[in-house]
Structures are given as structure tokens and as C-alpha cells.
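J.: sharing a model that was predicted from the sequence below.
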Amino acid sequence: MPLQTWRLLRPSIVLLVILGLGGAYLHFFTEQPLSWPAYLAMMFFYALIFGVGAYAASLRQGNDSESLMLAGRQLPLFLAIFTMSATWVGGGYINGTAEYTASAGLVWVQAPWGYALSLVVGGLFFARRMRTYRFHTLLDPLEQRFGKRTTALLFLPALSGELFWTAAILTALGTTFGAIAGLDTPTAIMVSAIITIAYTALGGLWAVALTDVIQLLLLFGGLWLVTPYALEQTGGWTAAWADYQQAYGAAASLLPSREALGAYYWNWWDYALLLIFGGIPWQVYFQRVLSSKDADTAVRLSLIAGVVCLLAAVPAVMIGIAAHAADWTALGLPPPPDAASTLPWVVRYLTPSWVGIIGLGAIAAAVMSSADSSILSASSMASWNVFRPLVQPEASSARLGKVVQRMIWIIGVAATLIALNIQSVYELWFLCSDFVYCLLFPALVCALFDPKANSTGAVAGLLVAAFLRFGGGDATLGIPLLLPYPMVEDGVSLFPFRTTAMLSGLLTIVIVSRLTLRWYPPKQLKKID
């Protein structure tokens, strides 16, 4: 075997041996009932992903911060499309699409087209400007326009969103691995987290991008393989769709209507706008935009990735319809214990065992493809926008590269601890997405497009948006409804107060900036060398 080939295969072989010995220990010494075919399949999948991630370290032109965070700004279009799509099409995206299709009707399946539109809007209005200025992170235009202190405030919703998203993804990844192989969830979470963190720290964005290619291909192949078997158990597509339409009526359409939504009509629009515009101010998105070869590539990859995201949701929707139409009792099978279990339940019980292993592996691939991206994104912001300006302003690029690698481990471990100890991670992640939309999006828009925006306006806009958003209450944080918003049912306002908070924050930045121009002149954006 040539030396170069052995060097490429060695990480995978070592990981296979470790996982094999670990599985044998769990099975024989702790008497844990492992499913060996499924465990072996997951072993090979994890070893393959880790090996590709380790190989990606050889593609980096250096160990500097730009190579780790942005792949030296040399990410080709096809690879950028894969990594952008795989990042958005995560476990929550696929599982949530099947869940809401089966339990709430297509009208509430907002994530696929909402996130697809966020990529399109981001590509048309944000990608070119961000790439032209050669920023390193989402927070760079905020730092240039509003200063370090204001950016530190805006960093909090950005970091918390990435951190809780990572924790939620690791929980889903560990749960999926556990369901496939029979591992207990904490063990599966730790194994999945260590592998994901390790190859991300080794290869940076190159590792994330290359592994995303495998993960996205496996996702598409696995879900499309599962779909016909699932529909066969329900009498075929025609019968399943007819049953679905009869059950949900007007709600069996993607288009909103008062007939389908009732009192929730404006609440539906509130969440729709949150998905579209709240999906833009995320470092995981701009990391791919900024790593592109040029501005034209950044625009194209956003538009094409939006289409890919829509296509990835199609089999998940069909599986959700099949789950709703299935007569589980007549089939002699246990029904899903809850709506969130729709996708893994269909894959496990409505398909042959070999198809089920591939399908569950596809779910694991979708989850892992988002975990590595989120860890790298949070580490990039913490290193570039916190450590560099506040701790060591004169740090070299090589020094920052080492800081990025350390931050990957720190943030990865922190997310793992959250995943192991907090049960409501998904609720916290949705809450952070909400805050990113209300608090961060207005500041980003003004930083990029309003030459008169200043730090005073940014702080005022943040305070106004926070007041209006928190005034709407939040069940996760135990905050009651504080402001007299209309359309209240069961103590919850259905008024679109999130969008109201976002628009109010945006207008406040514009108005206050102009009123304070004399005392606080605005700073201008400049290209980063």
C-alpha cells in the first residue's frame, strides 16, 4: 500500500478499532443489547466521515485563521453548494418537516420554503456586499459600523443561537445513533460529539465542506429509498394523499388561508417572516458566503442551495403523509409515541431492516452535517470578534488559527454538556432563533445598507426591539405577557409581536442615528485586506 494512501486511511482504521472495542466492551461487560448490524453500519459511517475530515487537514494551505474559518476563500461553487445545503438541511429540518406534516397539516410546514427563501433573499441582497468587503464573520460589519462594545452586545444572541443549536443537534445525533445501534443516549451523544469536534478542529471549513458532500448524498439517497417502502404500507401515494386531504381539508395546502388557520392567521405570518429574515443573520450562512472565491459565486451558491433545500424536504413530506395514513394497529405495529418520532418511526417500522439502517443513517448524516458547521461558526465569531479585538489585538493569523482550534473544543464540549443536562434544548434553540430575528437582523441591515447608522441608534434599536419582544412573553423563560398585545388566547398573544419588534428596532436605528449624527458621526465600512 502506498505511503500516501496509508496516511489517508489510518485515521479511519484507528477509529474503527476504537469503536469496535468500545462496542464489544458495552455489549459483553455492561450487557447492553447492541444491534450489531446497525452498530457496524454506524461505525463505518463515522469512520468514513472522520477519515474525510482528517484528510481535509492536508488541503489547508496553512494553519492560519483564514484557512480554518474560510478555507482560504477558495471554496469552489459545487462544494459550497453542498456545504450550504447540508448545513440548512439538518436533523431538525428533516424531522420537523415529517413531524408537522403528519400532525399539523401542510400549512404549518413552513421551514422548507421559509429557509429556502432566506437563502434566496440572502443571496440577492446580502451575499455580494458581504463578500465584496472580504469580512471574516457576520459581526465584522457591525464592529466596523457600531464599534466593539455595541458589537459585544449583539454577539450574545448570535453566540447563544449557535451554541444551543449545536446542543440541540448533538442531542438529535445521539438519539438517532442510539435508536439505530441500541446505545444509551448519553453514550451516543458523547461518541458523536467527540468525533464531530475532532474532525472539525483538524480540518476547519475544508473538513466541514468535504464531509457535507458525503452527508448530503447519503441523506438524499436514504430518504428517497425509504419513501416508496413507506407509501407501499399505506396503499400507495394516491390513497395516502386522499386520506390526508380528507383529514386536514384546507390545512392540507402550503398556502395560508383563514379557513385553515382561523385565529392563528397572523401568527402564521409572524413565524413565516421569522423563518425568511431570521434565517439570514447566522454565521453558518455567512461563513460559506465569505469562503467563496468571489462575490458572483457567493450569490449563485445561495440561490442554488435554496432550491436544494426545497428538494430535500419533498421525501420528508411524503414520509409524514405516509405516517398519517398508516393504520398502525392493522399493521400490527406500535404507533409513534409522539409527533416528534414520526420520521425515525416510519424508517424503523415501515421499511425492511436493511432499508431502515440506511434511512436512519441518512437522518444521522443530516444531523451531523449541521453540528460541525455550527461548532465552527461559533468558534470563528468567538476568536475573531471577541479574542482578537478585546484580548489580543496584535495577534498574528497563525496565533488566531490556534485560538480557533481551541475554541472548537471549548464550544463543542460546552454544547455537549448542555445536550447531556438540559431536556428543553430545542425550545432554547427556537428561542434564540427568535431573538436573532428580533435583535440582530435590524442591526445587520442598517450596518450594511444605511450609511448614517451609528452606535447610538444601534443600542436604541436593540433596547426597543428587546422591550417589545420580551413584552410578548415567553413560555420557555417563564415570562408572562407584559404588554397589552391583542388577540390573546390562553395567555398567549397571537398578534405578530416578533415582526413588530423587529420593524420597530429597525426604524429606531434609522431615526435615532439621524437625530444624533452631530454628536456621534457614523463610521463607514471598509474592505478587509
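T.: On my side now, so go ahead.
J.: CA only for contacts and neighbour counts going forward, please
T.: Noted.
J.: and after the top helix by length along the chain, which helix or strand comes next?
T.: Determined from DSSP state H, the single longest helix within the chain is helix 185-232. The first helix or strand that comes after helix 185-232 along the chain, using DSSP states H and E, is helix 237-248.
J.: what's the following helix or strand after that next one?
T.: helix 258-261.
J.: buried stuff in that following helix?
T.: For helix 258-261, the buried set under the neighbour-count rule, 16 or more other C-alpha atoms under 10 Å, comprises Ala260, Leu261.
J.: mind giving me the packing neighbours of whatever helix or strand comes next after that helix?
T.: Downstream of helix 258-261, the next assigned helix or strand under DSSP H and E is helix 265-278. With contacts taken as 3 or more C-alpha pairs under 8 Å, 6 or more residues apart in numbering; DSSP states H and E, helix 265-278 sits against helix 111-122, helix 425-435, helix 497-515.
J.: what's the first helix or strand after the first one?
T.: Sequence order places helix 128-132 as the next helix or strand after helix 111-122, per DSSP H and E.
J.: how far is that following helix from where the chain is centred?
T.: 22 Å (C-alpha atoms, centre = their mean, to the nearest Å).
J.: which other helices and strands does it contact?
T.: Applying 3+ C-alpha pairs under 8 Å, 6+ apart, we find helix 128-132 packed against helix 283-290, helix 295-325.
J.: most tightly packed of the helices and strands packed on helix 265-278?
T.: helix 111-122 (a mean of 24; mean count of other C-alpha atoms under 10 Å).
J.: touching that helix from outside, list them.
T.: Helix 111-122 has contacts (C-alpha atoms under 8 Å, 6 or more residues apart in numbering) with 88, 93, 97, 272-273, 275-280, 302-303, 305-307, 309-310, 313.
J.: hold the first one in mind and look at this next one:
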Amino acid sequence: MAVHWGGVVGMVVFYLVILVIGLWASRKTKGGDKAENVMVANRDIGWFVGFFTLVATWIGGGFINGTAEVVFTPGRGVLWAQAPLGYSLSFVVNGLFFAKKMRAAEYVTMIDPFQIKYGPRFGGILFLVALLGEVLWCATVLAALGSTIAVILELDQNLAVIISACIAAVYTFIGGLYSVAYTDIVQLVLMFIGLWLSIPFAMTNEAVAPLSETKFEWLGEWDTDMLGVWLDKWMLLIFGGVPWQAYYQRALAAKTPRLAANLSFAAFFGCIVMSVPAYILGAVGASTDWEMTGLNLNKTDPYETPSMVLPLIIQYLTPPVVAFMGLGAVSAAVMSSTDSSVLSSSSMFVRNIYSNIFRPKASDKELIWVLRVTILVVTGLATLLALTLSSIYTLFVLCSDLVFVLLFPQLICVIHVPKANTYGLIPGLIIGLILRLGGGEKAISLPPFIYYPFYDEEKGQLFPFRTLAMMCSLITTIAVSYGVWLVFKRGYLSKKWDVLNRFHDENHNTEEAKKLNTKYELQENL
């Protein structure tokens, strides 16, 4: 196998630039001896850095590669490439309903309000769902980078994954959110240039038919039977994209609550713009006669492995120099997602598990070192998954479902339902989990044990059962919470039966809520 050493040199230069910028940005962490400052960058993120880092949070390797893959895949096309618009709209939802209140309350992580309302241990349960999502997302994008480098540079993909993960871990280890945010700027610019530069060369390649003549190949096919599935995916992407720590790490670091919301609205447009090249390149792949390219179809057939279509387009439909720029774009996308997931996972563990549950009196110095060690552990775990598992993406899809079904309704309750309590949380989680797992998941060979309306032996569940599970979880949490609150409030049960100790400190909890509301009212006009 002939290694493309010119590309390797370019990749090394790119990684050195990212590393230098990350180390330089680490010097901006004022008060770097405080764990909270490292996690939320002293709450000093402004418009410029905030916009770039929020957009880069979503625009990762899975986002870019996955969009091109779906558009390229026969029978799916643009019609089923819902992720870019769906995930972008999640920014709008966050900006309208959550970002302001959570930034005004000065939370450090997304899990903080859960632990305040439900207690450290029960709130910590939701950390597990969030952690799984972040780590699997990180592993997915690292695996995407490995396959891309294997195609373009013919370099060992395991080595590429390990090097990429190590670079991201080093500057995240040293600089925290500041390093992540500033490297996001460079990575997003490289993505924009590399992908847009590839488009004219790919579209004018002699092997590519005009897109206007192949629109039936890349627009996708509509199946009325799949309407419920299609709508279910929209709900999953829009609202399941809301409760992610990678987003809140940045929103909670904004200078003011209003800025946190406005950055979210701006990031919506940024994500839409950044997704356009992936759509176009996916359509180019569907319009290509691959036998006219230099691709060995006996070795790599894009129709058998559609996840490889983006690197194949960059490699075989563009000149070598442009191909290396395209590789830089995909590498940048992966790095921006990797460092985000690593830092957000580590921050949640240190803040919400280690500090709040096991070591409440831990010093800032101790928390800083635990954070750094956790960054290395999470990076190692994600890298191991990327190197050993073949079904990472399907596991991530299922975990995204759990974020939508379990975390999103609880986020609504913890921010907008004052009477929500642990008594409602537990049955809400159980109902949501049973209804979601009951629908099965073909991707991981999980058979259904609940057959929803319109079930088809061949097509599977056609009813939007994920949305149903989410709604049932939300309604159960609210109904049980209010029911139990009324029982204790009106004295139908003595508070000695309050086994979860949620109402003994009701006055304290009320005062805490008043403080948070007052703080929000004072800051919302800033």
C-alpha cells in the first residue's frame, strides 16, 4: 500500500497548528486553579468565539459524513437527510426555552438543575444517559476520521484515530473550554474552505452527470407507509438534540443569559450554511459513474459501504491538493466534535458525580486534577470503542433515542415544572424506557416486545413510538409529581412517609427556587 506522504505531511502540519492554538488559548484561562473556571471559561465567551464554538459542536465528522451518506444512498436522498435541519432547529428550541434560564441560574453543567431538584444521587442517574451519548458520539466521529484517512492517504486508520484523539486530549487537558473554543474557530474555517473548495472540482469531473439530470437519484423516494417513521425522526432530531452537555458547556459559558440565547439562534443559521456542502457532495456521489474513476470497485464499492462516499468523492473526483484540503476539513470536523465530547463528559463526571456525590469537600486543585485524569480516561474509552466496535453508529443512534425519550422530558420538568419531584422522575424514566425498548431496534438486533399500530413484519414499527415514549415519560413525571405533592401538601399522608426526603426541606427548596428566579429576572435584560 503506497502511503501519500505529501498528505501525511499536510496532516501533521494541520495537527501542529491546532495543538499550538489550543496551548496558546489555555493561557486565557484566568483563575485556572478553579475547576469551574476551566469548565465554563470564566463565563467569558463572547459573540465571535461563542458563535464558532457552538456551530462546531454540531458540525462534526458524523454530521458531515452522515449527511453525504444519506443523500447518496439509493431510496433515501435529501428527503431522509433530516439531521442537519433537525439538529439545527434544536438550537432554536434551546434558545427559546432553556438557555436563558440555565445561564441565569449560573449552572456549570446540564446535570446541575437535576441534582438540585431531585437530589445528587437521583439527579446523577441522568448523568449516565448523557455520558453514554457523548462518549459514543466521540467514538463515532473518530471512527469516521479513521476510514477517511485510510481512503485518502492510504495510512493505517487505527494510527490516525489514536493520533487525533491524543492531540485533542492534550490541549483539552491543559486549557479546558478556552482551548476547545479557540481551536473550534480554526477547525470550522478549515471545514468551510475544504468542503466548498471540493465542490466545483467534484461537480465538473467527467465521471459526474449534471445534478439536474439525476435529481431522482439524490432527492429520495417517498413512501406513504413511512410517514410515521419520518415524523418520528424529526421529533427525535429537533428535541433529542436539546439536552446535550456539549451544547450547554458553551451556553453556560456565555457572558450573559441573553447572549446565550442569541448565540443559539445565530448557530442555527451557521449550521444550515455548513451543511450545504455535505448535501451537494452527497448528490454528486449519487450522480457519479464510479467505473469511470480510478476506484477499484472490487475492493471498495460505495454502494456497499455508503458511509465512505464523502472521502471517496474527495479522493477520486478532485485533484490531489484539493483532496488534502478536503481531508483537513473532515479532520477538523472530527477534532471539533472529539474535544467537545471529551470535555463535556469529563465536566459532568467531576462536577455531578465526583464532587456532588463522593467528594463534596474536595478542593479546587483536587477537582482540576480529577478533571484532567477523566479527560484522558474518556478519550481512551472513546478511542478504544472507535478501534474495536463495528456498530458504534447504531449504538449512538439508540443512545440518541434514550436522550430524547428520557432526558428531554426531564429537562422540561426541571426547568419549567416547579412541582416536579423525584417521585415523578422514577416512574417517568421507567415508562419511557419500557416504551422505547419495547419498540425494538433492528440495528442492534433488539426484537420488539410491543407491537405498535401499523406494525409491519418487513418494515418494522411504522408508528412514531419514540415520540409516544417521550410524551408518556413527560406526562407520567408531571402527573405523579403533582399527585404526590398534593397528597403531602394537603396532609393526606404524614411527611414521615416521605421516604425520598423531598418535602422535609420544602421551604429550603422554595427559597432556592426564588433565588434562582430572582437571579434570572435580574440578568435576563443584560
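T.: Structure's in. What do you need? Since this is a predicted model, take the numbers as computed values, not measurements.
J.: TM-score them against each other, please.
T.: The TM-score (TM-score structural alignment, normalised by the length of the second structure) is 0.89; 488 aligned residues with a C-alpha RMSD of 1.8 Å.
J.: which stretch of the second structure is stretch 142-159 of the first structure matched to in the alignment?
T.: Aligned using TM-score structural alignment, stretch 142-159 of the first structure spans residues 114-131 in the second structure.
J.: how about stretch 199-213 of the first structure?
T.: Using TM-score structural alignment, stretch 199-213 of the first structure pairs with 171-185 in the second structure.
J.: pull up the aligned stretch in the first structure for stretch 415-425 of the second structure.
T.: Counting by TM-score structural alignment, stretch 415-425 of the second structure corresponds to residues 448-458.
J.: ends of that stretch, how far apart?
T.: Start-to-end span of stretch 448-458 of the first structure (C-alpha to C-alpha, to the nearest Å) is 13 Å.
J.: most packed of the helices and strands packed on helix 128-132 of the first structure?
T.: helix 283-290 (a mean of 28).
J.: ok and it relative to helix 111-122, angle-wise?
T.: 40 degrees (axes from the mean of the first three to the mean of the last three C-alpha atoms, to 10 degrees).
J.: how about helix 283-290 of the first structure, which residues of the second structure does it hit?
T.: Going by TM-score structural alignment: helix 283-290 of the first structure matches residues 245-252.
J.: chain neighbours aside, what residue packs nearest to Leu437 of the second structure?
T.: Pro448 (7.3 Å; C-alpha to C-alpha, 6 or more residues apart in numbering).
J.: give me the number of residues near that neighbour?
T.: 16 (other C-alpha atoms under 10 Å).
J.: buried sites along stretch 358-378 of the second structure?
T.: Counting neighbours by 16+ other C-alpha under 10 Å, one finds that the buried residues in stretch 358-378 of the second structure are Glu366, Leu367, Ile368, Val370, Leu371, Arg372, Thr374, Ile375, Leu376, Val378.
J.: please name the nearest non-neighbouring residue to the aligned partner of the fourth one in the first structure.
T.: Val370 of the second structure maps onto Val403 of the first structure when the alignment is built from TM-score structural alignment. Beyond its immediate neighbours in the sequence, the residue positioned closest to Val403 of the first structure (C-alpha to C-alpha, 6+ apart) is Ser383, lying 6.3 Å away.
J.: and that neighbour, that one's in a strand?
T.: No - secondary structure of Ser383 of the first structure, determined by DSSP: H, G, I helix; E, B strand; the rest coil: helix, with no strand assignment.
J.: is it true that it touches Gln405?
T.: No - contact criterion C-alpha atoms under 8 Å: Ser383 of the first structure and Gln405 do not qualify, at 9.3 Å.
J.: return the distance of the match of stretch 199-213 of the first structure from the chain's centre.
T.: In terms of C-alpha atoms, centre = their mean, the centre of stretch 171-185 of the second structure is set 17 Å apart from its chain centre.
J.: and if you look at stretch 366-378 of the first structure?
T.: 7 Å.
J.: whereabouts in the second structure does that stretch align?
T.: The aligned range for stretch 366-378 of the first structure is 333-345, by TM-score structural alignment.
J.: and for stretch 75-91 of the first structure?
T.: By TM-score structural alignment, stretch 75-91 of the first structure lines up with residues 45-61 in the second structure.
J.: now do stretch 118-126 of the first structure
T.: By TM-score structural alignment, stretch 118-126 of the first structure lines up with residues 90-98 in the second structure.
J.: returning to that earlier point: average distance between the match of stretch 366-378 of the first structure and the first structure?
T.: Once fitted to the first structure, stretch 333-345 of the second structure is off its aligned match by 0.4 Å on average (mean C-alpha distance after the TM-score superposition for the first structure).
J.: and what about the equivalent of Val3 of the second structure over in the first structure, helix, strand or coil?
T.: Matched across to the first structure, Val3 of the second structure falls on Leu34, judged by TM-score structural alignment. Secondary structure for Leu34 of the first structure, judged by three-state DSSP, is coil.
J.: how many neighbouring residues does Leu34 of the first structure have?
T.: When counting by other C-alpha under 10 Å, one arrives at 19 neighbours for Leu34 of the first structure.
J.: check the one 4 residues further on too.
T.: Taking other C-alpha under 10 Å as the neighbour definition, Ala38 of the first structure ends up with a count of 22.
J.: now do Leu211 of the second structure
T.: 18.
J.: that one matches what in the first structure?
T.: By TM-score structural alignment, Leu211 of the second structure lines up with Trp241 in the first structure.
J.: state the distance from the residue lying closest to that match once chain neighbours are set aside to Leu59 of the first structure.
T.: Nearest residue to Trp241 of the first structure, sequence neighbours excluded (C-alpha to C-alpha, 6+ apart): Ile321, at 6.9 Å. According to C-alpha to C-alpha, Ile321 of the first structure and Leu59 of the first structure sit 43 Å apart.
J.: alright, calling it a day.
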